[in-house]
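# quick one, structure for this:
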Amino acid sequence: MTQEYQKYYVPEQSPWPIVGAVGMFLIAFGAGSFVKELSSGGGYGGYLLLAGMSVIIFMLVGWFNNVINESMSGLYSPQMDRSFRQGMSWFIFSEVMFFGAFFGALFYARMFSVPWLGGADNNVMTNAVLWPDFQAIWPLVKTPGGGETTAMGWQGLPLYNTLILLTSSVTIHFAHTGLEQNKRKQLIGFLGVTILLGCIFLFLQAEEYIHAYTEMDLRLDSGIYGNTFFLLTGFHGLHVTLGTLILFIVFLRVLKGHFQPDNHFAFQAASWYWHFVDVVWLCLFVFVYIF
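Below is the predicted model:
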């Protein structure tokens, strides 16, 4: 029996992985230095953080450009498409584990550390030695140094952002439906609205952070509550930024006439990622803001 093999395109060596690694190193080192400098003042952590973000954006633009050119040149086969799907699935799974670690830290602090400091489960000596006047309540608005902060409520900006992201999931779905039905106006309109909603979300989150720092005295160094609040919401904001950038690139491709009803995995991958960040935000809204 004759077996027919499909071609499988193997690209040439790419510089983009090492460029991305350099960008991630600058982001990690710069972010750590920047957080440390918040209390001490001075330093170059903020500049390193911005440099790392710039390198990542440069990497994304270059890498996306290469992949788009390869795709439009007809170099990809159905087997290559399946490889892309597997790669995107594993990438989203790794992101689930990433946020799972931060949610795990939040739940550990709330369910174990805080009660133990309060003397629960026969930890009376822990309470007496480490923090005699500690009150085991969450959110923990009093820091070990004696400072006090204010918990961020779920009303107002957090609720507005939740409604915005839920709406964006609907609009990206209708954009995908328009693409599958070859309705280009519907595709362009709903995709543009999705990008706009993503930008509004980021703007409102920046407003929330400014309000937290200037009026609520809620900061990254405000004990375990401030740590978990800003790490979870901040990393989610970073993912929304990346998702909005990806959707914008897809939008530019749509305007150029790219994607067909039966061949549009790049759009589908962007849609998967956007739905993922929406689900993560719902979990954040429930466990960080409400409970």
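# contacts and neighbour counts: CA atoms only from here.
Will do.
# so who does the spatially most central residue of the chain touch?
Central residue of the chain (CA atoms, centre = their mean): H239, 2.2 Å from the mean position. For H239, the residues meeting the contact criterion (CA atoms under 8 Å, 6 or more residues apart in numbering) are V277.
# let's compare: structure for the following, please.
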Amino acid sequence: MTTHTSPHAQHYFVPQPSPYPFILSGGMFLLALGFILQMNAFALGSWIMMAGTAVILFVVYNWFGKVIGENEGGAYSQWEDKSFRYGMIWFIASEVAFFAAFFGTLFYVRNISVPALAGMDPAFSLWKEFTATWPSAGPKGSSFTPMGAWGIPALNTALLLSSGATLTWAHWGLLKNKRSQLNLGLLLTIILGVTFLGFQAWEYHHAYTELGLTLGSGVYGATFFMLTGFHGFHVTLGAIMLMVVYGRCLKGHFTAQRHFAFEGVAWYWHFVDVVWLGLFVLVYWL
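Sure, this is the predicted structure:
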């Protein structure tokens, strides 16, 4: 007689209670407390911030290591795989909303606020000489030279687009069980990402020292550094995740059938690429 196993017989993996969430909360509290003290010129602020950062890094390393160990030990099934994918999709959706808010701010400033200030009745305006031109430091901002599109920004665009291609090539290698292609593609992606960050740091130095473009350069400086700075932060996180995945690949982790961690990081990296294209067009070019 043939027996059929109900799909509900395979239970979702439930890990044992862990102290890591509690410890992580403590680390985040120390980081926030140290930042507040530092902003108010307390000498202990920087030390408390470093302590909080150390606690967070400790938890991330050990907690993620435990999850990787559970995965490699066969604790996860298709149920968990689907859950992880849903979680990553919602996480990227929240990131889309995050950047949409900043792009919306840029649109509002350029197309509504600046023209409205310039179009005020001179009899009631405090800034009678203000014109609706962009880039603008606002009515009272310091003068600066805007960042051009066809120098470092164009080069960084080529670097990020190339990194997306090398990551896709690495994924093909994983699907075809070509480990050398997988490892080489990941390594090239990491190198391109780190090179991007190096050029962005040089660009910021150039902006501050030669162009007079700073966070204090009115509305253009604020939106420029907020958008590009947060994007650079996301590239940094993506590069770190790629390094972790690369280390796992060198150890023989992932198969053609089961490799969500690789795919999740790849989704994130391609999202970062798309955001940069928007930045290049709307912040640097137009």
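# may I have the TM-score of the superposed chains?
Remark: TM-score between the superposed chains equals 0.89 [TM-score structural alignment, normalised by the length of the second structure]; 282 aligned residues with a CA RMSD of 2.7 Å.
# which position in the second structure pairs with the residue nearest to the centre of the first structure?
For H239 of the first structure, the aligned position in the second structure is H234, judged by TM-score structural alignment.
# ditto for L106 of the first structure
In the second structure, the residue paired with L106 of the first structure according to TM-score structural alignment is L106.
# the strand or helix carrying its match: how far from the chain's middle?
Under the criterion DSSP states H and E, the helix or strand holding L106 of the second structure is helix 78-108. For helix 78-108 of the second structure, the separation from the chain centroid amounts to 11 Å (computed by CA atoms, centre = their mean, to the nearest Å).
# so which elements touch the helix or strand following it?
Past helix 78-108 of the second structure, further along toward the C-terminus, the next helix or strand under DSSP H and E is helix 114-118. Here helix 114-118 of the second structure is seen to pack against no other helix or strand when contacts are counted using 3 or more CA pairs under 8 Å, 6 or more residues apart in numbering; DSSP states H and E.
# now the helix or strand following helix 114-118 of the second structure: which residue numbers in the first structure?
Of the helices and strands lying after helix 114-118 of the second structure in sequence (DSSP H and E), the nearest is helix 152-175. When the first structure is aligned by TM-score structural alignment, the counterpart of helix 152-175 of the second structure is residues 157-180.
# what residues of that stretch count as buried?
Within stretch 157-180 of the first structure, the residues scored as buried using 16 or more other CA atoms under 10 Å are 158, 161-162, 164-169, 171-180.
# the helix holding L106 of the second structure vs the first structure, average distance?
Superposing on the first structure and averaging over aligned pairs (mean CA distance after the TM-score superposition for the first structure), helix 78-108 of the second structure comes out at 0.5 Å.
# okay, buried residues for that helix please.
In terms of neighbour count (16+ other CA under 10 Å), helix 78-108 of the second structure has its buried residues at M88, I92, E95, F103, L106.
# ditto for stretch 259-266 of the second structure
Result for stretch 259-266 of the second structure [16+ other CA under 10 Å]: buried residues F260, A261, F262, E263, G264, V265, A266.
# about what we covered before: the helix or strand encompassing the residue nearest to the centre of the first structure relative to helix 78-108, how many degrees between them?
In this assignment (DSSP H and E), H239 of the first structure forms part of helix 223-255. Using axes from the mean of the first three to the mean of the last three CA atoms, to 10 degrees, the inter-axis angle of helix 223-255 of the first structure relative to helix 78-108 is 160 degrees.
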